[in-house]
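*Asks:* build me a structure from this.
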Amino acid sequence: MPSRYLFRRLVILLAVFSFFILCFIHTNLHPITNKNIILYEGSIFTFLAFFFVIKGRAAPLILFLVLLSYFACLWLVRGHMNLQDFRNIIIILFFYYFGNSTKDTSVLRRVFKTATIVILIVGLLEYFLTDSYLKYINIRDFYMFRGGMSHLSDYLDQNVFTSAIRPDGRHIMPFLGNLRVSSIFLEPISMGNFTVILTIWGIIQCDDNIKKGLIPLVFAFIFLIGCDSRFALVMSGIIIAVRFVPILQNKIILMLLPIAVSITLMTQAYLFNIFKRSDDFQGRLTVSGQSLLDMNFLEMIGMSANRNLGDMGIAYSIEHYGIFLCIFLWGLFISIPTPNIQSKRMKAMVAFYIMGILAVSGTSVYSLKTSSILWFMVGSLTVHASSLQSESV
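*Replies:* Okay, the predicted model is just below:
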């Protein structure tokens, strides 16, 4: 691989490993505050902006300014600024164009390979040497120091994330114990999300070479067991169905997918007529649907964003970005050109994955840890998918 591509790999890996790096620094070197995280992520965004300037890529910079102007108007109307909303969209924008600017898929292939190996090694250390591992990676203190999980400080007897322990036991292979492995992601939700992304990558590889595709799929299965993610289990099945059912890859179907999912959620909430925060699948769907039913006009157009929406990703996106921006961005995504059948299938699988997260797992779709590699993959494969067949492992 040309040495100039090493910097691109490094940027993606720094994004994927971001919280792991920061948690290690927090535990062993210096306390990490929210300002430090903003500085870390801002440095990555600044590098990407300079990259686009050097490469003469005007589109991401123009969209950056347009989006900044749009959010500035929203902030003016709301009476307060929320950079988190703007940051979430910039992750998608910058990493898509970063992948789009790469001449072949060798960077993506090596990023997945490196990330998978590191995730496996760290995950094994976390599971088999838990106490020793948590001495150097104090996850609970890392989040609590920045104001998160403080209400659960007495509940957790280990230095792990809130959802890393299932009091009632694991759902997948219960004999493995109550710990849900998070590896470099620090919390099992993102680990489950990466598992689905890795599954998509493996399926794409299988279209070219079954042996190459089986390797990431095997690792995805291992990660699924480790993090005990019900979402990843269900979503992986849906992803496989999308791959083998051509109608689900149709552009019109994909364009209407958010509407179909939203109607399904609202119907679920209306039929059960409850608002409960149970942690089962049905309960989450009901809560997500109820948040849409309760939305008023100002919230729908993004002029009011005061509700605590938690895991209700569709309502969160509409309320924080406005329905018109959501429609615009989804339309841009669906209209991305797909040079061959591989990229077409990939885009369809990513579309279902995104809507699955928004329906059940809230704002984790905007997490830098997983969103960076997802959108880099989309950018790389929708433009350079044909190079998959010419690349060696």
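
*Asks:* alpha carbons only for contacts and neighbour counts from here, please
*Replies:* Will do.

*Asks:* burial measure for Phe86, as a count.
*Replies:* When counting by other C-alpha atoms under 10 Å, one arrives at 18 neighbours for Phe86.

*Asks:* which residues touch the helix or strand that contains it?
*Replies:* Per DSSP states H and E, Phe86 falls inside helix 83-100. Residues from elsewhere that reach helix 83-100 (C-alpha atoms under 8 Å, 6 or more residues apart in numbering): 45, 48-49, 52, 60, 64, 67-68, 71, 320-321, 366-368, 371-373, 375-380, 382-384.

*Asks:* next secondary structure after that helix?
*Replies:* On the C-terminal side of helix 83-100, the nearest following helix or strand under DSSP H and E is helix 106-128.

*Asks:* if we can go back for a sec, in ChimeraX, select just the buried ones from the contacts of helix 83-100.
*Replies:* Buried subset of these, written as a ChimeraX selection, criterion 16 or more other C-alpha atoms under 10 Å:
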select :45,48,49,52,60,64,67,68,71,320,321,366,367,368,371,372,373,375,376,377,378,379,380,382,383,384
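
*Asks:* which ones among the contacts of helix 83-100 map onto strands?
*Replies:* Judged by DSSP state E, these include no members of strands.

*Asks:* restricted to helices, list the contacts of helix 83-100.
*Replies:* The helices, defined by DSSP state H, take in 45, 48-49, 52, 60, 64, 67-68, 71, 320-321, 368, 371-373, 375-380, 382-384 from these.

*Asks:* which ones are touching the nearest residue to Gly226 once chain neighbours are set aside?
*Replies:* What sits nearest to Gly226 in space, not counting adjacent residues and going by C-alpha to C-alpha, 6 or more residues apart in numbering, is Val181, at 5.1 Å. Val181 sits next to 123, 126-127, 164, 187-188, 191, 226-228 when contact means C-alpha under 8 Å, 6+ apart.

*Asks:* another for comparison:
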Amino acid sequence: MAAEAASAASRADPAEAANAPAHAPRLRRFALATLWLALLFNIALAWVNAHAIAINGSVVTAVQGLVMALALAAGLLRRRGGWRRWTVLLIAACLAWLLLSVVRQSLELKFLGDAVLIPAFALLGTCLGRRELVRWLLAAQLLISLIAAWELAVPKSFAATFNVTAYYVNTRGIEAETFWSGEGEGLFLNVERPSGRNLFASSGLNRATSVFLEPVSLGNWTIVVLIVLVTLWGRIGWATRATLVLSDLFLVVACDGRFALVCAFGILLGVPFGRWGPRLWPLVYLPVLVATLFALRAAELLPRGGDTFAGRLRKGVDYLGRLEVADVFGGQSSANIYANADAGWAYLIQSQSLFGFLAFWLLVVLMARERTAELRAFVNATAIYVALCMPISYSFLSIKTVAPIFALYGCLIAVARRSIGPSGLMGLPIRTGAPRGQPPRVGPALAAFGGG
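*Replies:* The predicted structure follows:
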């Protein structure tokens, strides 16, 4: 079935193959290899740490920096539709980081990496077509499912192979005593909830982590797969659909994904409306969520503490409510910023300033000027995912999930740009030599919306 799924991964798209330069196939292979590296470098380093030499945090930072450099190189060498807007964003992010570093009087490479991740992988995505991305996603999903099944079936074998505990102690500075030391000793610290599993509680299984080494990222990965499905459903063959849907359900259960279930429900409800609603509708998701959570807190409907989803939301609201002027303008020290890392929006505001936080949200929603049905579905699904993740975690900035999501974003914009024609600095249509007095030529995708 997997072979059939791979062969039917996507319908042919002649526009994506037209006028491709001779070096394009090499760059596509290079881009796909970079995506694999972004997905697998942590588990590879964990194996090295367990069986060869000790790995420290500097090595992880260096490898992640290398992956981002490779992504940037691929996109800047290819320079396909939309690459200018991502390059402008990249330059602006670096300048903003330098300014905030002067304010803090310290250089924090982690914050630069957070800012550069998105344009880097969006540029990489401009090298790829939708077919290549779906095939890559299918292969990655099968590999992740296989490793998750191994981890659940024989946790001691998985722990002995990768020794996740030692990897996170060496690279993240987490105390070994905080890790679970039950039957699956050597796994991540929260593979067992204090109150047990929510899904199939009587099974006695730990929470799977697969190639991500920790369950939160595995849950987020299932949302990445869902975003691709709701965006490209009409372009994916039935066998690939069935494989991705069934394996995604398995992974949600495997990681006991509380957030994954809530977010999937929100996406499946929100995307059909957003596809036909106003183009700017996704902008309201985050402010409405913030207002709703503060209202629930004021009414004492969000409980304090406890390992529950509502408790995590309450903690995120409390973090946001405690921000001070220095936090809002990015003047806090890095130690204070990491103390609020459990709340994604507090972390993002403190590390990138309120202006960076707003720029990030506007980027997610407004970077796609092209009004295609695929981009509408993608923007709505991604905005729901980011908005729901912000109160409880900053994992939406993890390279493991940013890489495929924004590679797809860059790909979809590049495809839309080619159907419209040449573009200016920020992706706006430009004249293509039409005689004076006549309107510039635009592609059919733009003409369908009145040239807007």
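
*Asks:* about what we covered before: can I get the contacts of Val181 of structure 1 in CSV including distance to Arg109 of structure 1 and neighbour count?
*Replies:* Below are those laid out as CSV (distance: C-alpha to C-alpha, whole Å; neighbours: other C-alpha atoms under 10 Å):
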residue, distance to Arg109 of structure 1, neighbour count
Gly123, 21, 24
Glu126, 26, 21
Tyr127, 27, 18
Ala164, 29, 21
Glu187, 25, 20
Pro188, 24, 26
Met191, 19, 28
Gly226, 23, 25
Cys227, 23, 25
Asp228, 26, 29
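
*Asks:* which part of structure 1 lines up with stretch 91-110 of structure 2?
*Replies:* Aligned using TM-score structural alignment, stretch 91-110 of structure 2 spans residues 65-84 in structure 1.

*Asks:* now do the buried residues in that stretch.
*Replies:* Quick answer for stretch 65-84 of structure 1 (16+ other C-alpha under 10 Å): 67-68, 71-72, 74-75.

*Asks:* tell me the one of those nearest Val234 of structure 1?
*Replies:* Nearest to Val234 of structure 1 among these is Leu67, at 33.9 Å by C-alpha to C-alpha.

*Asks:* please tell me how far the closest one sits from Lys55 of structure 1.
*Replies:* Separation of Leu67 of structure 1 from Lys55 of structure 1 (C-alpha to C-alpha, to the nearest Å): 21 Å.

*Asks:* ditto for Asn306 of structure 1
*Replies:* On the measure of C-alpha to C-alpha, Asn306 of structure 1 and Lys55 of structure 1 end up 40 Å apart.

*Asks:* do Asp294 of structure 1 as well
*Replies:* Computed with C-alpha to C-alpha, the distance linking Asp294 of structure 1 and Lys55 of structure 1 is 46 Å.

*Asks:* swap in Ser153 of structure 1?
*Replies:* Ser153 of structure 1 is 48 Å from Lys55 of structure 1, where distance means C-alpha to C-alpha.

*Asks:* same question, Phe71 of structure 1
*Replies:* Taking C-alpha to C-alpha, one finds Phe71 of structure 1 at 26 Å from Lys55 of structure 1.

*Asks:* follow-up on the earlier one: can you tell me the SS state at the residue nearest to Gly226 of structure 1?
*Replies:* coil (DSSP: H, G, I helix; E, B strand; the rest coil).

*Asks:* what does it correspond to in structure 2?
*Replies:* By TM-score structural alignment, Val181 of structure 1 lines up with Ala208.

*Asks:* residues contacting Arg312 of structure 2?
*Replies:* 305-306, 391-392.

*Asks:* quickly find the element holding it.
*Replies:* Assigned by DSSP H and E, Arg312 of structure 2 falls in helix 309-321.

*Asks:* where in structure 1 does that helix fall?
*Replies:* Matched against structure 1 by TM-score structural alignment, helix 309-321 of structure 2 falls on residues 281-293.

*Asks:* what is the equivalent residue in structure 1 for Ala148 of structure 2?
*Replies:* Counting by TM-score structural alignment, Ala148 of structure 2 corresponds to Gly123 in structure 1.

*Asks:* again with Pro272 of structure 2
*Replies:* Match for Pro272 of structure 2 (TM-score structural alignment): Phe244.

*Asks:* neighbours of that match, just the number please.
*Replies:* Neighbour count of Phe244 of structure 1, defined by other C-alpha under 10 Å: 11.

*Asks:* helices of the stretch 101-250 of structure 1, start to end?
*Replies:* 106-128, 130-136, 139-145, 188-208, 210-227, 230-244 (DSSP state H, counting those that start in this stretch).

*Asks:* so which of those gets nearest Gln342 of structure 1?
*Replies:* helix 188-208 (6.2 Å).

*Asks:* what packs against the closest one?
*Replies:* With contacts taken as 3 or more C-alpha pairs under 8 Å, 6 or more residues apart in numbering; DSSP states H and E, helix 188-208 of structure 1 sits against helix 210-227, helix 230-244, helix 341-360, helix 368-384.

*Asks:* any idea of the angle the last one forms with helix 341-360?
*Replies:* If I follow you right, that is helix 368-384 of structure 1. Using axes from the mean of the first three to the mean of the last three C-alpha atoms, to 10 degrees, the direction of helix 368-384 of structure 1 lies 150 degrees away from that of helix 341-360.
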